[in-house]
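Engineer: Sequence below, structure please.
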Amino acid sequence: MKTKFTYYRAFLRSQKITMVLALALTTIVAWSQPVVPFTLYNNSAYTDANIYVAVVGKQNGNHVWIDTRTGAVKPMQSSDNTVQGPIYNGDGGPGLNGRYANCFARLSEIPNKVINFPGITGCRVLISFNSQLYLYFFSTTQGYAAPNLANPNDPNQGIRFEVIELSNADNGLWANTTRVDSYQYPMGLEVWGNGGFYKKVGEFKTHAQILSQWQSSAPAAFAGCYDAAKGIIHFPSKTPAFQPGGAQGNYFTSYIDQIWSKYSTGDLIFNSGDAGTWRGRVSGSVFAFTRTSDGQVARINRKPTSVEAMEGSGALAEGGEWDKVVQSQICAAINRHAIDLNLPVGATQDFATASKYYVNNPYNWYCKFWHQPDVSLDGLTYAFAYDDVFDKSSTINASSPLRATITIGGFVGLSSNPTGVTTTYKDCNYTGSAVALPVGDYNLAALNSRGILNNDISSLRVTPGYKVTLYDNDNFTGTSLVITSDNSCLVGPGWNDRATSIRVAQNTSSFSTRMEAENWISMSGVQTETTQDPSGGNLNVGWIEAGDWMAYDVNIPTAGTYTVTYRVASPNANTNLRLEKDAGATQLGSVTIPNTGSWQTWANVSHNVTLPAGAYSIGIATSSGGFNINYFTISNGANIAALSARGAAVEVNPETQERLFALSPNPVKDQLFIKDYEQIKQIRIFDIQGKEVIVIERPGSTISVQSLKPGIHIVQIERLNKSISKEKIVKE
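Structural biologist: Model (predicted):
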């Protein structure tokens, strides 16, 4: 499926023709797919009233659009073309009257800024600024006319816009940001799914910073990709310089000629990952490949042009399924200059090692720019059509998606999830159907409109740094229950059948944020590697030596004392780490890192620091090096101090004030003592990220917690009468 979907998305990006034709998918879409709510968060310089949103895609082979004001899925019809657009040089567009589809809504008009996506494929979320885009709808079978900026008469000339591509199909949710045609404004994308799935992609610099960095670093050949008048960076082949006859029209021609020449006398062998190892040779102009495992044949029928190599078009986008698999590999290898012509014929080429990309000329510098980790999170982006070869794209695939957030303006200045999304569940195990609620007020009608009936909420999962208040009337004034940064089952207090309104808001009294170490804004001397840390994350930072440093943007809600906890691993004793501000001029504190046993044996070390309020950069530096770091968390110390002060986690019957159970000591080092353990059916302990770490059926009077990592943990108690309670403990 991965290889088929790669081609499908690359086709979706092609804008060589104006009309978007029907896509012949190789799978049948399950239109019973769960609806996935997408929250649009505005982190841009534009007001909600100046941001326009439209959604177009396909259902059951028909072209449709989603009315973002109502959520209704509607067929594309020429009768939708009622909006008067600009007319350039007398060109009235396909309808000859300058009228275009009335399919856009202002962000301010979208209820709760949430769009619910049903089963849909070939879908684009189009986001424009200061004006709607002018799409022309033909019919459900013919599709629509998209912006074509190569046409000087196109009505969308001068309108800034961005695109999120997605498909919600039988193989899950697929979504990505894209830089394939151009960059116009920073964007961010996050997806949550069942089983703790979470992935985040996008840019984390301002628009001005990105444009400045491009201008200061672009080599002369690519400088013309920047359109200063419009503030846009175009894909190279979309500029006159890289078109045939232009100054860079033969940019890749010599490299392609050398490849075709070298492998006319010997074999090119490469491993394509999931699709196997291929052996190929040029005969005439045809590059024919055979898969070594089963003899499957694939071809490139002629030598591609420089433009075709950049775009993954023409000779690199034709034929059958396996032809396109090989063509995508060769296209990616040309853009990245991953085909090593210094290796002898017959040697197996390594196209998968990212450190070899964009090193030797010629390579696509536009792509290199967007893959820089100080521009795009984890260096992941869609910079050319086949950037997903060896998973270097900004694609997010959630097999069982719950919700997603599109951050307009990218993640600059945001140190944690900006939306305060709370997820409501229909059971107390957090496995039932879930609906996301971003910051805002929701009365009973609003909850019902999102598919939440009054008695359907049994539990809430609240994002750290935010709080949820439940009210027992529809006016946000009655008896209330406040939940912050926690998983809370609502059965015990009976709030699942009492709450008729919910308010989601920031919680400045309780703050916690986790920073992945590899998501630096700048660094010196370090590298990343795949982590084996069971507490999560894909990468950790290593190769840290004396004098190395990393910088991160944070946004601290209020000035005060915070606990900073670092997830570290080291085979060395007494290495050190210090936290800095103001480029090292302000020392915030330091910790000693112990010998944890190996480079991938992980432990937590922490210290308390005083931080000012506001958005600024902090740095992690070292005078010794010799350790790895996976992530660090910053949280206010109020919860830890309160737990330490009372010495035990205690639950009290709210009606009789009788102690129901007690956990002591708290903080705890080795053994946790349980009062009234005879009434307990099960104890489950979770770490601060929500991962279950201990489960005990019918516990005795004590349980061992030696295996817990230092820090805050949540203890969930299920009694014999099936009531459930939770409390926090601190493991020393």
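Engineer: Please make it C-alpha for all contacts and neighbour counts, starting now.
Structural biologist: Fine.
Engineer: Could I get the full set of strands for the stretch 601-732 of the chain?
Structural biologist: Ranges of strands in the stretch 601-732 of the chain, per DSSP state E, counting those that start in this stretch, are 603-611, 614-621, 628-636, 649-652, 659-664, 671-675, 680-687, 692-697, 702-704, 711-719, 724-731.
Engineer: Out of those, which gets nearest to Pro304?
Structural biologist: strand 628-636 (42.8 Å; CA to CA).
Engineer: That closest one packs against which elements?
Structural biologist: strand 512-516, strand 539-542, strand 560-569 (3 or more CA pairs under 8 Å, 6 or more residues apart in numbering; DSSP states H and E).
Engineer: to the chain's geometric centre, what's the distance from the longest one?
Structural biologist: Once both centres are worked out by CA atoms, centre = their mean, to the nearest Å, strand 560-569 turns out to sit 24 Å from its chain's centre.
Engineer: what comes up buried for that strand?
Structural biologist: Tyr562, Thr563, Val564, Thr565, Tyr566, Arg567, Val568, Ala569 (16 or more other CA atoms under 10 Å).
Engineer: Would you check how far apart the first one and Asn636 are?
Structural biologist: Spelled out, that is Tyr562. 4 Å (CA to CA, to the nearest Å).
Engineer: Let's see this one next, to set against the first:
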Amino acid sequence: MTAPIWARGAAAMAATPATFTLSFENRSGSGNAFAYVAGTAPDGKLVLLKADGSPYNPASPPAEHTPLPEDCAIPLGPVGGAPKQVQVPKMAGARIYLVTDDKLEFFLNPGPALVHPSFLNSGDPNFEKNWSFAEFTFNDAQLFANISYVDFVGMPLGLDLTTESSGRQTVPGLPSGSLDQICEELKAQGAKEGSNWGELVQTGQNGANLRAMSAHYRADRFDGYLDGYIDEVWKKYSGQPLTVDSQNPGLGKFTGQVGGDGRLTFDNGESFDKPKTADVWSCDSGPFAIKSGDSDARKSIIPRLAAALNRTTLLDNANQPTGEDPAAFYGKPVTNHYARIVHEKLPDNRGYAFPYDDVSPGPDFSGAVQAGDPVVLTVAVNAVRTMLNG
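Structural biologist: Here you go, the predicted model:
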């Protein structure tokens, strides 16, 4: 699940209501649309919601990949009908799955642990289905929910949050018909530069586009892709300092430079090897892996380095992320074209296209809504194609 860098240490303040209303707006063009809600309850137990909204804690099964005993599909009803609503209790690390035309199949491993639908395993019973998800955590401090394209683009979703008194927040997400456009642009980018962007497109047995994956999941096909850019960055900052603002008043700013050992070392002692393309795509491997015991300073530097490399702005801006210009994001010929194309299709430029897409000099790019006084979170389920049979 995408965890926003500013919210990972949020303290509970016991301010939120016991539940919030989760509402679904079916714009999918399909009369058969279903939702599933799953997360971790405050007592640490796996919890799903049943069709009537009641919580369900499955028992640990005797064997791996045991079918979920209860049908937890929440029918959304017909397009244009009254929104389906359920009450959601406190839960963390939660996902809202949406699927059209068919139900999803869920399984349990001992624990119990929920086996989520897979977009990487073509043998998964859900692989060929039209599904997507949003994420949320609802605790004593706030409801935080977001649209994520960190893994893939599939069925487009939107979010709308109404609150008791703190205002309304809306993230429209990708419009209907965006998937095919994104897939075609990825293929065109690959053809243009003789690279493998087109391999991020997954198609079904009928030839239709199922989803477009993040480059992280085909990192082996991009080996060395960013090497030239990263080499330029390392060369520049071997001759001049780089400043990274933690954006935390308690930590301040850090200044670093590449030394004779080839490592980018900051004045607080934190040091980073030169990353590889796969490290940039994932944001959590090589020098960007966050380990147990890492300092808060390191945890604040990593997102800002990773974001600037994904957006290919690190070479041009030695004060990260201060003064970052969104118009310059992904402006280099070699960049994270998956993130570029996704953001170009977002009407408000908001939606996670890589894990640290919430790093910002001010504007929000993350596609998140959050409030301590949530009332109704509405998930809009848009059509994959503007003409379903077109």
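Engineer: TM-score of the superposition?
Structural biologist: Superposed pair, TM-score by TM-score structural alignment, normalised by the length of structure 2: 0.81. Supporting alignment: 361 aligned residues with a CA RMSD of 3.3 Å.
Engineer: Include distance to Ile334 of structure 1 and mean neighbour count when you put the strands of the stretch 601-732 of structure 1 into TSV, please.
Structural biologist: Shown next, in TSV, are the strands of the stretch 601-732 of structure 1 (distance: least, CA to CA, whole Å; neighbours: other CA atoms under 10 Å):
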stretch	distance to Ile334 of structure 1	mean neighbour count
strand 603-611	42	17
strand 614-621	37	18
strand 628-636	33	23
strand 649-652	61	16
strand 659-664	62	17
strand 671-675	60	18
strand 680-687	45	19
strand 692-697	45	13
strand 702-704	57	14
strand 711-719	48	20
strand 724-731	53	21
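Engineer: Now do the contacts for the residue nearest to Leu343 of structure 1 when sequence neighbours are not counted.
Structural biologist: Leaving aside its chain neighbours, Leu343 of structure 1 sits nearest to Gln349 (8.0 Å; criterion: CA to CA, 6 or more residues apart in numbering). Counting by CA atoms under 8 Å, 6 or more residues apart in numbering, Gln349 of structure 1 makes contact with Leu268, Ile269, Phe270, Asn271, Ile339, Asp340, Leu343.
Engineer: if you set the cut-off to 7 Å instead, what comes out?
Structural biologist: Counting by CA atoms under 7 Å, 6 or more residues apart in numbering, Gln349 of structure 1 touches Ile269, Phe270, Ile339.
Engineer: what's the burial count for the first one?
Structural biologist: Neighbours of Ile269 of structure 1 under the rule other CA atoms under 10 Å: 22.
Engineer: Does the counterpart of it in structure 2 lie in a helix or a strand, and which?
Structural biologist: Aligning on TM-score structural alignment places Ile269 of structure 1 opposite Thr243 in structure 2. Thr243 of structure 2 belongs to strand 242-245 when assigned by DSSP states H and E.
Engineer: Show me how far that strand is from its chain's centre.
Structural biologist: With CA atoms, centre = their mean, you get 25 Å for strand 242-245 of structure 2.
Engineer: And for stretch 57-73 of structure 2?
Structural biologist: Relative to the centre of its chain, stretch 57-73 of structure 2 is centred 26 Å away, using CA atoms, centre = their mean.
Engineer: what's the matching residue for Thr21 of structure 2 over in structure 1?
Structural biologist: Using TM-score structural alignment, Thr21 of structure 2 lines up with Pro37 in structure 1.
Engineer: what's near enough to touch that match?
Structural biologist: Counting by CA under 7 Å, 6+ apart, Pro37 of structure 1 has contacts Val114, Ile115, Asn116, Phe117, Arg403, Ala404, Ala436.
Engineer: Now do the contacts for the nearest residue to the second one once chain neighbours are set aside.
Structural biologist: For Ile115 of structure 1, the nearest residue in space outside its immediate sequence neighbours is Phe38; the separation is 5.2 Å by CA to CA, 6+ apart. Contacts for Phe38 of structure 1 (CA under 7 Å, 6+ apart) come out as Val114, Ile115, Asn116, Arg403, Ala404, Thr405, Ile406.
Engineer: go with 10 Å
Structural biologist: 113-117, 189-191, 402-406, 436 (CA atoms under 10 Å, 6 or more residues apart in numbering).
Engineer: Out of the residues you listed, list just those in strands.
Structural biologist: Counting by DSSP state E, the contacts of Phe38 of structure 1 place 114-117, 189-191, 402-406, 436 in strands.
Engineer: just those residues now: which is nearest Asn156 of structure 1?
Structural biologist: Of these, the one sitting nearest to Asn156 of structure 1 (CA to CA) turns out to be Ile406, at 22.7 Å.
Engineer: distance of the closest one from Lys200 of structure 1?
Structural biologist: Distance of Ile406 of structure 1 to Lys200 of structure 1, computed by CA to CA: 10 Å.
Engineer: Could you report the distance from the residue nearest the centre of structure 2 to Ala134 of structure 2?
Structural biologist: Per CA atoms, centre = their mean, the C-alpha nearest to the average position across structure 2 is that of Ser148, at 3.0 Å. Distance from Ser148 of structure 2 to Ala134 of structure 2, counting by CA to CA: 6 Å.
Engineer: Contact partners for the closest residue to Gly273 of structure 1 other than its chain neighbours?
Structural biologist: Nearest non-adjacent residue to Gly273 of structure 1, counting by CA to CA, 6+ apart: Phe390, 7.4 Å away. If you count contacts by CA under 10 Å, 6+ apart, Phe390 of structure 1 has them with Ser272, Gly273, Asp274, Gln329, Ala332, Phe351, Ala352, Thr353, Ala354.
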